[in-house]
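>>> My questions are about this predicted structure, shown below with the sequence.
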Amino acid sequence: MRDGVQLAANVFLPSDSARFPVILVRTPYNKGDDLPPNYRFFVDHGYGMVVQDVRGRYESEGTFDSLTQEPGDGDDTLNWIARQPWSDGKIGMLGGSYVGIVQWKAAWLNNPHLKAIAPVVSGYDDYLDRFYSTGGAFQLGHRLLWMSENLQAPGFIPPDFASFVRTLPLRNADFAATGQRREIFQKALDHPGYDVFWRGASTRARLDQLRVPVFSVGGWYDSFVESDLAAFGALRRNSGVHRIVIGPWPHNMSIKFADVDFGRDAGAPIRRMQLEWFDQWLKSKDTPLMSQPPVRVFVMGVNRWRDEHEWPLARARMTSLYFAGKGKANTLNGDGALTAKPPRKAVPDRYEFDPRNPVPTSGGAVCCNPKVFPWGPMDQRPIERRPDVLVFTTPPLTSDLEVTGPVSVVLYASTSAPDTDFTAKLVDVFPTGEARNLTDGILRMRYRSSLEKSELARSGEVYKLTIDAGVTSNVFLKGHCVRLEISSSNFPRFDRNPNTGRPIADETVLRKASQTIYHDCEHPSRIVLPVIPN
């Protein structure tokens, strides 16, 4: 590398007698000695493969710092490969999760040898994807679980996941999970808003400069899916070459969950599509992939694949369903309803948020070990029986209703606390009563105006809030109901708000907050759905 640090890599070639286009894989998870079958596939089709341990991991020298090291190290590695006698100077990059993130970072510099990338379940912004959320809450479960499995001190045996996620103050949770202080965790806590620190590490801030063709793959139940789609939409405004596939998958791309099986058609020939992608850009072959529409999504509910020409879908009609009821929307047995028009008069709904007893995470787009932190679609009725969860539901639908795109919730709310959280979850209710989660989101009250500016609330004042509730593609079938859950926690997917207004990373005091949700003609609380005309 440019600073003298040496990174270890394995090189696999189709033969010893030619120069080849090369696919680079940069991993923090141990390159090992052998080439896995999914990479051997590319060698068998005429590509060299380079698999490298990133800086500070396994056989590579240096100190691991994922927020700063990858652009330069990726660029230096590309230049090294291009100089080798077995390389023809045309390089692609491949891989998922962190192995996808490093592709985005390498692409910042538009290295002339990097002809295409193929990130899988990766996202494109460290703040919004890996550490915080679009609403400013810390992605506690993801971060601590990843560190406990990958960055443990030698000989350290961590307590169970359910224990270390409750560590207070939050600043000590890295030690509880790994047996040592982790600088990356401390830096993230020092910068809870989207400031210059995060912009310096952001691919999102550099998308206009990026010239490398991107074929990305994501899943509706993966934590990076919203970011994957946002990156694609932004890139397509500059160039038409990019492609994306989104399936009904979690982070590991499996097609079966504990409670739900989307069927044998839920898979996709991703490896073949990636081969066509690299053949197009590294071998200058015309391939079927480039003659097809640039977007392929799996529509849940009807469980079918569909090709599209843009994202978000231009034909989507943003449709509001308004909160209604007589002030007793608590639990699934309450009177909360969703209607086509806002009620003229309505009694506000109230609940108490106790961070000592937060609403537990139940599936969804979480990461990264389902044995410890289950992901995907689950029956939400146990969650909906809690009195601190408001439940608003339509009558059974008289015809199918497709929702494909970004979902948002406009909430008129007040709180007794100087800072608190509000959550929203979209649910498909089956005639059997099963309540299947589709997508969700959270807003930290202090970031209601901007992630760049923290602003405390005044007790009892009504605020208009907008919650980014994620993205989905689902047909609510005839006889099903559309449901929305409103609460103030989703733990441990996100950290608990202690409701004190003080810096959360160092807080040890947890206080209850009284929450009020208003829904009348002057306060039209609603969920906004991207409805696709039949």
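It's in. Numbers count the residues shown, from 1 in each chain.
>>> can we go C-alpha only for contacts and neighbour counts from here?
Fine.
>>> where along the stretch 301-450 of the chain do the helices fall?
Under the criterion DSSP state H, counting those that start in this stretch, helices of the stretch 301-450 of the chain are mapped to 381-384.
>>> Got another one to weigh against that:
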Amino acid sequence: MMLGRALTGMALLLAGASAGSLAGAQPQQAAPAAPQARYSYSQVMVPMRDGTRLQTVIRRPLDKQGPLPILLQRSPYGVPPASAVGRERSLEFMEPDGYILVHQNMRGRFESEGTFTMSMALQPQGAQGVDEATDAYDTIDWLVKNVPANNGRVGMMGVSYPGYAAAVALARPHPALKAVSPQAAWNDWWINDDLHRYGAMRLSYATDWLYPLQNNKQGESFETGAYDSYEWFLKLGPIENLDKRHFKGSVPQLTQMIEHPDYDSFWKGQHWTDRLGRSTVPTLHVAGFWDQEDPLGSWKIYEKMEADDPANNNMIVGGPWAHGSWRQAASDMGHFPIPGTSGTDFRRDIEAPFFRYWLHGKGPKPGFEAKMFQSGSWTWKSYRKWPAPGTTATALYLRADGSLSFEGAGDAGQCREFVSDPANPVPFRERPISPTYPSLEWRWWEAADQRFVENRPDVLSWTSAPLEKDLTVTGDVAATLMASTSGTDSDMVVKLIDVYPDNVEPTPSPAQMGNYGKSLNGYRLPIAMEVRRGRWLDDWSTAKPLVPNQVRAWDVPLRDHDHVFKAGHRIMVQVQSSWFPVIDRNPQKFVPNIYKAKSEDFVKATQRVCTGSKVTLPVIR
């Protein structure tokens, strides 16, 4: 599991030299020659202000002379081994410029001293304590003073946890920190990213991610022994059982989640972006529209920094990417092909020039604000601001006859309904569901064809007529359901889907029938999907029971997107009340702490979606 996490995170970014060793050797073949050494290798223990020493690897290119900038990655996933002295594949467009590559294990990970807490809380200004921002500051201070022949300029970059580690350094930036690229970073683990979706626990992913991070320093995975994760988590029962029966207090982050189900001071105190002031360090944010792990944080960090950016050095890039997939060519979304190589484009034409200018002082100054590889059109777009100006908030109504309409909501008081049964929750992807890592199914589940749930009685679908012309949606997408439940708590999951025509590709010949199901004909491509938990409709901080059968508004944020629904395609919206096991089951009977619900609290409920329900699209006319 940790291997998969590392490869989709920054270990892929700055440890590409050893990637070839992952392929199994073929019988009767000579072992491949060792890669030509392009970097020197040294390991040091860098002291922090409290005396804790952090394991740090320093690699310098052997073919570069003179002072070079430092490129720093801080991570809980390990440092490159001594054999990692060959080419850095993911940095192929940055390598010619030359960087001193530095990797550091965070506190308590591998050979670094101290305790790994996963806390994002930052010390008050003037306090003497330590946090991830002070550790970044102290590391940079030591590097510029002790690494020979550096030019005094430091950049930070990373994907996922290393992306957060790069971003949080901006809360206390060292004077030598001249450029930062947080990629798939996060800012709030209760609102979204990794652990929750608006307070609803990301059950299977949190289980598979947290255990190797906190149960042991070497990243050993948690094994359920079940072939189908859906079955294992269903038999688990209430979430409290995961800690009591299996983790037994060895994963503190999970224990804290169970004890803090609401958005209380424990979570609010870790909202580190509140400490960001005026943007002084040029920053290149990167986000994937199909990021299955950290979909929201980069947008929110960018938004916070944009509020005070007088030099216009705060930039964001987005694309049709899963978690970190821009570190590769990015020519597909699973078996869904993408024209072009947007990942290569990003690394060559955006990332490399960004660091070249700010750390080497070469080339033109990056002058864009936002660049998106727009899905649907599959082309690069540049915007002078984000969200893009010139859009019109346009309501797409869910009508009682199962159609979608821009013309109006339909007759008042009409509803569609379904029965939600916690004993038979809707799977979030096709079963059997494999463990999170290493799994291509997990990597691209948010782009998977949604036909697998269409005939379930607990999933409602609304579909538009074929579009007469292209519809471009650029910016923040949101849904509002006018809905009720017969229970006292409930979830509502909303999916916005691009329905491809049945004839978008030639029908496979008989000789190709094994690929029949892999064509794009009739593909239901999810563009935006999110869950909202009823207990927090009024207040994130205080859970309240719902009034049975009372129709009320459920606001469901669907994040930022840049997508073209092509002429001839249809738009579909699906609504369901479970998304298992990526989201924990709602018992549908209100209990003060949802993680401590009893088996008898899990009850069936009748859900109704009524007139006035809509998805609001930012349409460019």
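Okay, I see it. A quick note: this is a predicted structure, and the numbers were derived from the prediction, not measured.
>>> tm score of chain vs chain?
The TM-score (TM-score structural alignment, normalised by the length of structure 1) is 0.89; 517 aligned residues with a Cα RMSD of 2.6 Å.
>>> Might you report the residue contacts of the equivalent of E59 of structure 1 over in structure 2?
When structure 2 is aligned by TM-score structural alignment, E59 of structure 1 is paired with E111. With contacts defined as Cα atoms under 8 Å, 6 or more residues apart in numbering, the neighbours of E111 of structure 2 are L54, Q55, N105.
>>> just checking, the second one touches S112?
Yes. Taking contact to mean Cα atoms under 8 Å, the distance of 4.7 Å between Q55 of structure 2 and S112 places them in contact.
>>> so what's in contact with these two at the same time?
M45, N105, M106.
>>> I'd like to know which of those residues are part of strands.
Secondary structure from DSSP state E places M45, N105 of the shared contacts of Q55 and S112 of structure 2 in strands.
>>> Select from the shared contacts of Q55 and S112 of structure 2 the one having the most neighbours.
M106 (29 neighbours; other Cα atoms under 10 Å).
>>> That residue: what's it in contact with?
Per Cα under 8 Å, 6+ apart, neighbours of M106 of structure 2: L54, Q55, R74, S75, P76, S112, F116.
>>> switch the cut-off to 7 Å
Contact analysis of M106 of structure 2 by Cα atoms under 7 Å, 6 or more residues apart in numbering lists L54, R74, S75, P76, S112.
>>> What ranges does the stretch 51-200 of structure 2 have for its helices?
132-146, 161-168.
>>> Name the SS class of G343 of structure 2, please.
helix (DSSP: H, G, I helix; E, B strand; the rest coil).
>>> where's it relative to Q253 of structure 2, distance?
Separation of G343 of structure 2 from Q253 of structure 2 (Cα to Cα, to the nearest Å): 33 Å.
>>> One more: K64 of structure 2?
44 Å.
>>> ok, now G108 of structure 2?
From G108 of structure 2 across to Q253 of structure 2, the span is 15 Å (Cα to Cα).
>>> Could you check how many residues crowd around S514 of structure 1?
Other residues close to S514 of structure 1 by other Cα under 10 Å number 16.
>>> Spell out the secondary structure type for it.
S514 of structure 1 is classified as strand under three-state DSSP.
>>> what lines up against N303 of structure 1 once you look at structure 2?
In structure 2, the residue paired with N303 of structure 1 according to TM-score structural alignment is W378.
>>> residues contacting E452 of structure 1?
G193, Y194, D195 are the contacts of E452 of structure 1 under Cα under 7 Å, 6+ apart.
>>> circling back to that earlier point, narrow the contacts of M106 of structure 2 to those in strands?
Per DSSP E, those map to strands at L54, R74, S75.
>>> Can you lay out those residues as CSV showing distance to Y230 of structure 2 and neighbour count?
Formatted as CSV, those follow (distance: Cα to Cα, whole Å; neighbours: other Cα atoms under 10 Å):
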residue, distance to Y230 of structure 2, neighbour count
L54, 39, 24
R74, 34, 27
S75, 31, 26
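>>> I am finished for the moment; much appreciated.
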